[in-house]
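Asks: Below is the structure, and that's it, no one-letter string:
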């Protein structure tokens, strides 16, 4: 199991979007609260119930500490204890919080109709994602693609930034110092292949500068291309299109076509965000 890390969150500077925006305070934070939230982060889409031992391995805290924190999280209604498995599950309140987040995210509300129209017209998959620690989290996934390998991507799905086009374009949208801070947490996961990861990021940078999007093999038979979106407050999101392809020559033609589709979609969403900001300034 991967151990969670408390690396910095990086995004824009103003409250048009608050996806991980830095928070400045003069009083110290609560270490216990941070540890409790780290336990909640340990639960991932597609996973099962987690024991104290599982959580200790994922979070990197001693089992006695985990035991005290899970007890508090059960008492406060954020976790449920399964006596048969002697393990914990997330409580329904987390689903309520996720719904409240989604309904309050104006970027999502504005972008979704544009994404749905393009996905249906082109019979492709369109995704919108935001950064969380070293991962990209899907905010929306509109799937009209036919054929290829079935991928169960839904809102809330997360993938490591360095493994997909969404994350590669996000990393290249950061300033040098922010990118360096994230790489401090990403590269140690690849002790023997750090150069390969850095090459992927650099190649994506070149594609973005030349084409406006970057390309990545999402899975066998699937190709994904992505570009970045910035709100008027300069918070960074990533937008992608994915499609099935088993023929290399056909894939090259499709990448050019869908690259144009992606750029036009990004421009339409950015314009809609800007119009909203003008009509409803915060």
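Replies: Yes, it's here. Small disclaimer: the values here were computed from a predicted structure and weren't measured.
Asks: contacts, neighbours, all on C-alpha from now
Replies: Noted.
Asks: Quick one: residues contacting residue 52.
Replies: 63, 66, 67, 70, 87 (C-alpha atoms under 8 Å, 6 or more residues apart in numbering).
Asks: Strands of this structure, start to end?
Replies: 79-82, 87-90, 125-132, 135-143, 158-160, 214-219, 222-230, 236-244 (DSSP state E).
Asks: so which of these is the most packed in?
Replies: Ranked by mean neighbour count under mean count of other C-alpha atoms under 10 Å, those are led by strand 236-244, which reaches a mean of 26.
Asks: this is the other structure I want to compare:
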């Protein structure tokens, strides 16, 4: 591993961790490097437009080249490309918003977002990063991910008073995902919001990501609708897994868009 590249990557990850702008001292503390080293790396990253410096505060933020790279990643994502029709069909079927996501480190990254098909004002969440342990999408992926032990060993802070953070609670949740084929989130990432998601598998039989329905908890978790929503999510995930070339043993009964599994 080339040390300078690794250090530059750590700096970019620190700047993308949620705090919009960071000073050299703050970055140095977060990545565990000396300030002169961080300053030199920042100057190089700035020359490549991967970071920008605020002229008033002297603090650094991610630069426009990062957006260009992110868009290129989305354009090249097979999961996202294969999910476009399936996600739209799912949104129409359950009349809710749909997210398709993948796991990056300890966070779920939203690759595709289909708005709820009505006239309500909605915000596009493509690129949003959510701690895996606080959302149904994350649980759906982690339940089958080869790095499950590593994910469970991390420090997992609560996002709300309902976020499951202890290892026993999360192990039980992931075991439940493996038993029933889908994950349910009840106000764990944000109060009032819920999610239902199922894993999407790739050619190698490991999770490529997950597809899920997101929306108000009182609507998604309504007993009168919950069975229909979970069935639709599972069928969509199986169909998308088939399109990605997942082994039949993992995705045995793919569905057709808007239809039922065989």
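Replies: Received, thanks. Everything quoted here is computed from the prediction, not taken from an experiment.
Asks: TM value for the aligned chains?
Replies: Scored against TM-score structural alignment, normalised by the length of structure 2, the superposed chains reach a TM-score of 0.79; 240 aligned residues with a C-alpha RMSD of 3.0 Å.
Asks: Residue 246 of structure 1 versus the aligned residue in structure 1 for residue 212 of structure 2, what's the distance?
Replies: Using TM-score structural alignment, the equivalent of residue 212 of structure 2 in structure 1 is residue 240. Per C-alpha to C-alpha, to the nearest Å, residue 240 of structure 1 is found 19 Å from residue 246 of structure 1.
Asks: rewinding a little: residue contacts, the residue nearest to the match of residue 212 of structure 2 when sequence neighbours are not counted?
Replies: Among residues not flanking residue 240 of structure 1 along the chain, residue 226 sits closest, at 4.1 Å (C-alpha to C-alpha, 6 or more residues apart in numbering). By C-alpha under 8 Å, 6+ apart, the contact list for residue 226 of structure 1 reads 165, 166, 169, 213, 214, 215, 238, 239, 240, 241, 262.
Asks: burial of the equivalent of the last one over in structure 2, as a residue count?
Replies: In structure 2, the residue paired with residue 262 of structure 1 according to TM-score structural alignment is residue 233. Using other C-alpha atoms under 10 Å, residue 233 of structure 2 has 29 other residues around it.
Asks: How about residue 181 of structure 2?
Replies: If you count neighbours by other C-alpha under 10 Å, residue 181 of structure 2 ends up with 18.
Asks: what about residue 130 of structure 1, distance to residue 81 of structure 1?
Replies: 31 Å.
Asks: pull the longest helix from structure 1.
Replies: Looking across structure 1 with DSSP state H, the single longest helix is helix 248-279.
Asks: Who are the packing partners of it?
Replies: With contacts taken as 3 or more C-alpha pairs under 8 Å, 6 or more residues apart in numbering; DSSP states H and E, helix 248-279 of structure 1 sits against helix 106-122, strand 222-230, strand 236-244.
Asks: tell me the average deviation of the longest one from structure 2 after fitting.
Replies: To tie it back to what came earlier, the one meant is helix 106-122 of structure 1. In the superposition with structure 2, the average deviation recorded for helix 106-122 of structure 1 is 1.6 Å (mean C-alpha distance after the TM-score superposition for structure 1).
Asks: Please point out which parts of that helix sit buried.
Replies: Across helix 106-122 of structure 1, burial judged by 16 or more other C-alpha atoms under 10 Å covers 107, 108, 111, 112, 114, 115, 116, 118, 119.
Asks: Next, the angle strand 236-244 makes with it.
Replies: 20 degrees (axes from the mean of the first three to the mean of the last three C-alpha atoms, to 10 degrees).
Asks: need the contact list for the equivalent of residue 95 of structure 2 over in structure 1.
Replies: Using TM-score structural alignment, the equivalent of residue 95 of structure 2 in structure 1 is residue 123. The contact partners of residue 123 of structure 1, by C-alpha under 8 Å, 6+ apart, come to 144, 145, 146.
Asks: what's the closest non-adjacent residue to the second one?
Replies: Distances taken as C-alpha to C-alpha, 6+ apart place residue 124 nearest to residue 145 of structure 1, at 3.9 Å, with adjacent residues excluded.
Asks: What does residue 217 of structure 1 correspond to in structure 2?
Replies: In structure 2, residue 217 of structure 1 lands on residue 186 (TM-score structural alignment).
Asks: what about the most centrally placed residue in structure 2, distance to residue 54 of structure 2?
Replies: Centroid-nearest residue in structure 2: residue 108, 2.1 Å away (criterion: C-alpha atoms, centre = their mean). Here the criterion is C-alpha to C-alpha. By it, residue 108 of structure 2 lies 29 Å from residue 54 of structure 2.
Asks: Please apply the same query to residue 97 of structure 2.
Replies: In terms of C-alpha to C-alpha, residue 97 of structure 2 sits 36 Å off from residue 54 of structure 2.
Asks: if we can go back for a sec, what's the closest of the contacts of residue 123 of structure 1 to residue 156 of structure 1?
Replies: Distance to residue 156 of structure 1, by C-alpha to C-alpha, is smallest for residue 144 among the contacts of residue 123 of structure 1, at 18.6 Å.
Asks: what residues are up against the aligned residue in structure 2 for that closest one?
Replies: Aligned by TM-score structural alignment, residue 144 of structure 1 pairs with residue 116 of structure 2. Counting by C-alpha under 8 Å, 6+ apart, residue 116 of structure 2 makes contact with 91, 92, 95, 96, 97, 98.
Asks: One more pass at 6 Å, please.
Replies: Counting by C-alpha atoms under 6 Å, 6 or more residues apart in numbering, residue 116 of structure 2 makes contact with 95, 96, 97.
Asks: now swap in residue 62 of structure 1 and tell me
Replies: residue 56.
Asks: Dump the contacts of residue 226 of structure 1 to a markdown table, plus distance to residue 182 of structure 1.
Replies: Output for those, formatted as a markdown table (distance: C-alpha to C-alpha, whole Å):
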| residue | distance to residue 182 of structure 1 |
| --- | --- |
| 165 | 16 |
| 166 | 15 |
| 169 | 14 |
| 213 | 21 |
| 214 | 19 |
| 215 | 21 |
| 238 | 17 |
| 239 | 20 |
| 240 | 21 |
| 241 | 25 |
| 262 | 26 |
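Asks: So what's the residue count around residue 175 of structure 1?
Replies: 9.
Asks: ok, it to residue 197 of structure 1 distance?
Replies: Here the criterion is C-alpha to C-alpha. By it, residue 175 of structure 1 lies 18 Å from residue 197 of structure 1.
Asks: Equivalent analysis for residue 39 of structure 1, please.
Replies: From residue 39 of structure 1 to residue 197 of structure 1 the distance is 28 Å (C-alpha to C-alpha).
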